[in-house]
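>>> next come a sequence and a model predicted from it.
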Amino acid sequence: METKPAGDRRVRRTRAALRRALVELALDKGFQTVTVEEITERADVSRATFYAHYRDKEDLLIGVVRDLAEDRERLLPAVRQAHTEGFTGLPVKYIFEHAEQERDVYRVILRGEGDGRALREFTDLTCRHAEAAFRARTGELGVTPRIPLDIVARAWTGELIGLLTWWVENDTGYSATEVTAHLRDLSVYGRVWATGLTPSDAPGALDLAP
């Protein structure tokens, strides 16, 4: 078995401590008021060590997003296989389960801390993965999208992030499995079906009539 050098393990531990400290402080008092000195004190590392890894607290926050995305990808070994089997909702379920495990980190990101830069980074990363998945799936099946896939991916990502934000901030009563099932059905059957209406009953239907 290949072993990681001790230096790599120390780097990972240091960065994890800094990320944890930032998240705790941001939830306690808000990101804007947090200082690098407070982060280093909470993480029990020196300022020199902090600046050896990050330019400033904003850079650390972006690091939190990217590390979270990488961690989430490591938890998705079945995602591509799931896409080859059809729309199972499995990738979305993993996202909600991951958010359940890392609730505080998701809360800081999804609240838009750091002038929204971290949320934009998180949104863009999620959107790129979604668009790649949609393109792969349509390519495998040889179908032509009815709506440009960049728009589909943005709409899907916005819906996911809106629901995810509500879910991590509140005791919704829905498990990761339940909320995934609802999202899957919404994606497959559409909003009109979800509300129990028919296409002719839907708001705006008369406006769209020829």
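Nice, I can see it.
>>> contacts, neighbours, all on C-alpha from now
OK.
>>> report the spatially nearest residue to F87, omitting neighbours in sequence.
Leaving aside its chain neighbours, F87 sits nearest to R184 (7.8 Å; criterion: CA to CA, 6 or more residues apart in numbering).
>>> which element is the closest residue to H53 other than its chain neighbours on?
Sequence neighbours aside, R15 is the residue nearest to H53 in space, at 7.6 Å (criterion: CA to CA, 6+ apart). For R15, the enclosing helix or strand under DSSP states H and E is helix 6-29.
>>> residues contacting that helix, please?
With contacts defined as CA atoms under 8 Å, 6 or more residues apart in numbering, helix 6-29 is touched by 31-32, 34, 39-40, 42-43, 45, 50, 53, 60-61, 64, 104-105, 108, 113.
>>> got a list of contacts for stretch 52-61?
Contacts for stretch 52-61 (CA under 8 Å, 6+ apart): 15, 18-19, 22, 35-36, 114, 118.
>>> including distance to A130, could those go into CSV?
Output for the contacts of stretch 52-61, formatted as CSV (distance: CA to CA, whole Å):
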residue, distance to A130
R15, 28
L18, 30
R19, 26
L22, 28
T35, 35
V36, 34
G114, 25
A118, 18
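>>> now for the residues you listed: which two are most distant?
Using CA to CA, the two most remote members of these are R15 and G114, lying 18.5 Å apart.
>>> and the contacts of stretch 52-61, which are buried?
Neighbour-count burial (16 or more other CA atoms under 10 Å) is assigned, among those, to 15, 18-19, 22, 36, 114, 118.
>>> same list (those) but as CSV, adding distance to V79.
As requested, those are exported to CSV (distance: CA to CA, whole Å):
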residue, distance to V79
R15, 27
L18, 30
R19, 27
L22, 30
V36, 37
G114, 31
A118, 24
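>>> put this next to the previous one:
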Amino acid sequence: MSRKLDPRVVRTRQMLRDALVELIHEQGYEKITVQDITSRATLNRATFYLHYRDKLDLLYQSSKEIVKDLTECIDLSFEEDKEFDFLSDKPHIVFIRLFEQVSQNSNLYKVFLTEKNMPHFTSRIKDVLVDFILKGINHVQPDDQLLTVPREIAVRYFAAAFLEVIVWWLEKDMPYAPKYMAGLLMRIAIKGPYVNNPF
């Protein structure tokens, strides 16, 4: 059983993470020093080194924590809501949780997903989305013979599309609420973009 962290430790790490995100947004990761991070967080260097080896360790641990939080947030089996109607315009709770989690950590996601020197974070988020979408497709249609394309291609296609929609939403400063975005994403994934089949 994992030991719960002291609230003071949690707060200190949050302050350092927030400082890192702000500075990456302002200067880019490469130019930042540990001194910059501690100054922005109004903490001393000794405190920083109690928690992290260097700025790379802070970056790695921060991205690891945010990916873990996202995974736990959307790790709700679709089996738990067997009565859900996927053809309705009502968004599934898992889709809502996805956008709520991104919204709650929007500054970090916006910086980590758009900063050119952090492809590892984008790759991790895509892996989470791949697993999420695979579970959804397996629940809705477990029979490969009833899919129009190989399952793996469908999963990768939707994972890339979902990620791009999330990045767009963040870059536009989240003009729509998480629940509304969840509904849009579900609708386009299940029904496509057309009200009526134009073909």
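Cool, got the structure. All values derive from a computational prediction rather than experimental measurement.
>>> strands of structure 1, start to end?
Ranges of strands within structure 1: none, based on DSSP state E.
>>> in the helix holding R15 of structure 1, which residues are buried?
In helix 6-29 of structure 1, counting by 16+ other CA under 10 Å, buried: 14-15, 17-26.
>>> could you do stretch 115-122 of structure 2 as well?
Applying 16+ other CA under 10 Å to stretch 115-122 of structure 2 flags 115, 118, 121-122 as buried.
>>> helices of structure 1, start to end?
All helices of structure 1, identified by DSSP state H, fall at 6-29, 36-43, 47-53, 57-74, 79-84, 90-101, 103-110, 117-141, 149-169, 176-189, 191-194, 205-208.
>>> winner for burial among the ones you listed?
Highest mean neighbour count among the helices of structure 1 (mean count of other CA atoms under 10 Å): helix 103-110, with a mean of 21.
>>> in structure 2, what stretch matches that one?
The counterpart of helix 103-110 of structure 1 in structure 2, using TM-score structural alignment, spans residues 106-113.
>>> about what we covered before: tell me the one among the buried residues of stretch 115-122 of structure 2 nearest to K4 of structure 2.
Among the buried residues of stretch 115-122 of structure 2, and counting by CA to CA, the member closest to K4 of structure 2 is F121, at 25.4 Å.
>>> what does F132 of structure 2 align to in structure 1?
Structural alignment (TM-score structural alignment) places F132 of structure 2 against H129 in structure 1.
>>> re earlier: any figure for the gap between the residue nearest to H53 of structure 1 and A26 of structure 1?
For R15 of structure 1, the distance to A26 of structure 1 equals 16 Å [CA to CA, to the nearest Å].
>>> now do R107 of structure 1
If you go by CA to CA, the gap between R107 of structure 1 and A26 of structure 1 works out to 10 Å.
>>> residue in structure 2 paired with the residue nearest to H53 of structure 1?
The pairwise alignment with structure 2 assigns R15 of structure 1 to R13, based on TM-score structural alignment.
>>> and what of W166 of structure 1?
W166 of structure 1 maps onto W168 in structure 2, by TM-score structural alignment.
>>> in structure 2, what sits opposite K93 of structure 1 in the alignment?
Under TM-score structural alignment, K93 of structure 1 pairs with I96 in structure 2.
>>> cool, and A181 of structure 1?
By TM-score structural alignment, A181 of structure 1 lines up with G183.
>>> tell me, how many residues neighbour the residue lying closest to its match once chain neighbours are set aside?
Excluding the flanking residues, the one nearest G183 of structure 2 by CA to CA, 6+ apart is P91, at 4.5 Å. Residues contacting P91 of structure 2 under the criterion other CA atoms under 10 Å number 21.
>>> surely P91 of structure 2 meets M186?
Yes: P91 of structure 2 is in contact with M186 according to CA atoms under 8 Å; the separation is 6.5 Å.
>>> aligned to R120 of structure 1, what sits in structure 2?
For R120 of structure 1, the aligned position in structure 2 is S123, judged by TM-score structural alignment.
>>> oh, I was asking about L60 of structure 1
Correspondence of L60 of structure 1 to structure 2, assessed by TM-score structural alignment: L58.
>>> gap between P91 of structure 2 and Y176 of structure 2?
Separation of P91 of structure 2 from Y176 of structure 2 (CA to CA) stands at 14 Å.
>>> meant to ask about D6 of structure 2
According to CA to CA, D6 of structure 2 and Y176 of structure 2 sit 36 Å apart.
>>> got the contact list for E102 of structure 1?
Contacts here follow CA under 8 Å, 6+ apart; on that basis E102 of structure 1 touches nothing.
>>> how close does it sit to G190 of structure 1?
Shown here: E102 of structure 1 relative to G190 of structure 1, a distance of 30 Å by CA to CA.
>>> wait, doesn't the residue nearest to F87 of structure 1 sit right on P91?
No: between R184 of structure 1 and P91 there is no contact under CA under 8 Å: 10.6 Å.
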